[in-house]
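**Q** Quick check, what structure comes out for this input:
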Amino acid sequence: MARVAIIGAHGKVGQELMRELYDNGDDFVGVARGEEAAEDIFRLGGEGVTLDLEQTDAATLAAALEGCDAVVFTAGAGANSGVERKRTVDYGAAVLTIAACRAAGIRRYVMISAAGVDDPATATVVPDPQWAAYVAAKRDADAELRASGLDWTILRPTALTSGEGTGLVEIAESVDRSNGSIPRADVAATVIAVLENEGSIGEQWEITGGSTPIAEAVSALV
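**A** Model prediction:
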């Protein structure tokens, strides 16, 4: 049984991940803003920690993560949050979490990123400064994690949907992003698979809906 911290636990991917961890028999700590979010995390079977990642420091976050075996970063500023908050949350909170992991002695870090963020063309797919800021924040956060010395895995899903999970994915260094999408439930299930497979450490993969069972898709790449 592992104890996993979820940064951004009250987001849509985070909630799916909490369900997966509960079903898998793992303990989890959910870090989110607001007391109501912490109460929801408790109802889903975890320990809720209320922290504003834009206002806290690494030592405070490290104390909340104490005793965890792994951290999953799935926080985001969200749609229409503005260019500045893309930098302070999608990038800044990810870097803060790296520092907190070091302080708490936690080596395992799984990042939920986004497909195509290293491709300069991705930032112009949507003619919106917020989109460009989001792509840059994700790209730079991933680079910080790769250079961190932690035991990292970076998962870069295509467009996220709220449909039922299929348990079937395509995972590769690069996937066809033109019409790709994946249910958030399948992203969450992939997180479980990479946490259970040490061969995924040091790997960065794009992930989309496909035809291969998740654990099999991960095992084929390690």
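**Q** rest of the way, CA atoms for contacts and neighbours
**A** OK.
**Q** Where is the longest helix in this structure?
**A** Scanning the chain for the longest helix, with DSSP state H as the assignment, gives helix 129-146.
**Q** residues making contact with that helix?
**A** Identification of contacts with helix 129-146 by C-alpha atoms under 8 Å, 6 or more residues apart in numbering yields 80, 82-83, 86-87, 90-92, 94-95, 98, 111, 113-114, 117-118, 122-124, 126, 152, 154, 202.
**Q** Only whichever of those are buried, select them in PyMOL.
**A** One line in PyMOL is enough to select the buried ones among the contacts of helix 129-146; burial here means 16 or more other C-alpha atoms under 10 Å:
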select buried, resi 83+86+87+90+91+92+94+95+98+111+113+114+117+118+123+152+154
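**Q** just checking, which of the contacts of helix 129-146 belong to helices?
**A** Among the contacts of helix 129-146, the ones falling in helices (DSSP H) are 83, 92, 94-95, 98.
**Q** Tell me the one among these nearest to residue 182.
**A** residue 94 (22.7 Å; C-alpha to C-alpha).
**Q** now for whichever strand or helix holds residue 36, which elements pack on it?
**A** Using DSSP states H and E, residue 36 falls within helix 35-43. Helix 35-43 is packed against strand 27-32, strand 47-50, with contacts defined by 3 or more C-alpha pairs under 8 Å, 6 or more residues apart in numbering; DSSP states H and E.
**Q** how about the longest helix of the chain: buried residues?
**A** Those buried within helix 129-146 under the rule 16+ other C-alpha under 10 Å are 130-142, 145-146.
**Q** do stretch 65-72 as well
**A** Under 16+ other C-alpha under 10 Å, the buried positions of stretch 65-72 are 65-66, 68-72.
**Q** Can you name the two of these that sit furthest apart?
**A** Greatest spatial distance among the buried residues of stretch 65-72 (C-alpha to C-alpha): 66 and 72, at 14.1 Å.
**Q** For the comparison step, fold the sequence that follows:
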Amino acid sequence: MRVAVVGGHGQIARLLHPLLVAAGHHPVALVRREEQRTALEAVGAEVRLLDIENDDVAAFARAFEDCDAVVFSAGGGPDGNVTRKQTVDLEGSLKSAAGAAVAGIRRFVQVSAIDVDQPVAPDTGEVWAAYVTAKRDADAALRAGALDWTILRPGRLTDDPATGLVALGADVPRGDVTRADVASVIAAVIDRPESVHHQWNLVGGELPVAAAVARAAAS
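**A** Model prediction:
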């Protein structure tokens, strides 16, 4: 499969590309800056330029040309910028899904965040509240659409080495998970039809990734 990765220079995406290559796929990293090309090509990704915030749906569709699947793994980052939670985390997802539909792509995997359907506490900071709202609304729009979607909702992300062991499911409680393990789960579900139309929480656990995906899909 040729897999377009929106947010192709993000921390999870950079771990995902070599896993896709190892699985026999062809990652297409969509990034904003040309200077990111060399490092991404070095890990096996094709690089295409896309400005998530300023490009329109037609540009997204062109960036997805000849691809078989889309992974949305972009985020506005921990910069305290409320506006970017809307323009990247929400609108970037909406344009990615719309662009996939225009390009004739059905498979779509979205990286969200755990428990974003739950109300935020009254004392929640403005930036975090905006982030939760953006992720919640992006997930709801994807679920309501016609794509073959899978939504992964990781817990608190860490930069620890991959463990290869996760807990995955609709009701998995909050916990930490390594970015490397999130990348492994994305690579595991991208071509698994039984994962379509599932939304799963994802944290560190006791099951190998393949077994965790199989159990979650069967439940």
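**Q** out of the helices and strands packed on helix 35-43 of the first structure, deepest packed?
**A** Of those, the one with the most neighbours on average (mean count of other C-alpha atoms under 10 Å) is strand 27-32, at a mean of 26.
**Q** so where is that one in the second structure?
**A** Mapped onto the second structure using TM-score structural alignment, strand 27-32 of the first structure spans residues 26-31.
**Q** which other residues reach that stretch?
**A** Stretch 26-31 of the second structure has contacts (C-alpha under 8 Å, 6+ apart) with 1-9, 17, 20-21, 40, 44-51, 63.
**Q** for residue 109 of the second structure, what are its contacts?
**A** Taking C-alpha under 8 Å, 6+ apart, one finds 69-72, 149-152, 186, 190 in contact with residue 109 of the second structure.
**Q** One more: residue 181 of the first structure?
**A** Residue 181 of the first structure neighbours (C-alpha under 8 Å, 6+ apart): 157-161, 208-209.
**Q** residue in the second structure matching it?
**A** Under the alignment (TM-score structural alignment), residue 181 of the first structure maps onto residue 176 of the second structure.
**Q** Not counting residues beside it along the chain, what's closest to that match?
**A** With sequence-adjacent residues excluded and distances taken as C-alpha to C-alpha, 6 or more residues apart in numbering, residue 176 of the second structure is closest to residue 156, at 4.6 Å.
**Q** Which secondary structure state does residue 71 of the first structure sit in?
**A** Classification of residue 71 of the first structure by DSSP: H, G, I helix; E, B strand; the rest coil places it in strand.
**Q** which residue lines up with it in the second structure?
**A** Under TM-score structural alignment, residue 71 of the first structure pairs with residue 70 in the second structure.
**Q** counterpart of residue 221 of the first structure in the second structure?
**A** So, by TM-score structural alignment, residue 221 of the first structure is matched to residue 216.
**Q** Can you tell me how far its match is from residue 27 of the second structure?
**A** Distance of residue 216 of the second structure to residue 27 of the second structure, given as C-alpha to C-alpha, to the nearest Å: 25 Å.
**Q** equivalent range in the first structure for stretch 146-164 of the second structure?
**A** Aligned using TM-score structural alignment, stretch 146-164 of the second structure spans residues 149-167 in the first structure.
**Q** residues in contact with that stretch?
**A** With C-alpha under 8 Å, 6+ apart as the test, stretch 149-167 of the first structure has contacts from 107-116, 142, 145-146, 177, 180-187, 189, 194, 200-208, 212-214.
**Q** what about residue 160 of the second structure, how many neighbours?
**A** Close neighbours of residue 160 of the second structure, defined as other C-alpha atoms under 10 Å, add up to 11.
**Q** so which helix or strand takes in it?
**A** If you go by DSSP H and E, residue 160 of the second structure is not part of any helix or strand.
**Q** And for residue 206 of the first structure?
**A** Per DSSP H and E: residue 206 of the first structure is located in strand 203-209.
**Q** Could you tell me where that strand falls in the second structure?
**A** Here strand 203-209 of the first structure aligns to the second structure at residues 198-204, judged by TM-score structural alignment.
**Q** average distance between the matching stretch and the first structure?
**A** Compared with the first structure after the fit, stretch 198-204 of the second structure shows a mean deviation of 0.3 Å (mean C-alpha distance after the TM-score superposition for the first structure).
**Q** gap between the closest residue to residue 62 of the second structure other than its chain neighbours and residue 71 of the second structure?
**A** In space, not counting the residues next to it along the chain, residue 62 of the second structure is nearest to residue 103; the distance is 7.4 Å by C-alpha to C-alpha, 6+ apart. Distance, residue 103 of the second structure to residue 71 of the second structure, using C-alpha to C-alpha: 14 Å.
**Q** and stretch 42-49 of the second structure, how far apart are its ends?
**A** For stretch 42-49 of the second structure, the end-to-end distance is 17 Å (C-alpha to C-alpha).
**Q** what's next to that stretch, contact-wise?
**A** Counting by C-alpha under 8 Å, 6+ apart, 17-18, 21, 26-34, 37, 40-41, 63 sit against stretch 42-49 of the second structure.
**Q** And residue 192 of the first structure, what's its match in the second structure?
**A** In the second structure, the residue matched to residue 192 of the first structure (TM-score structural alignment) is residue 187.
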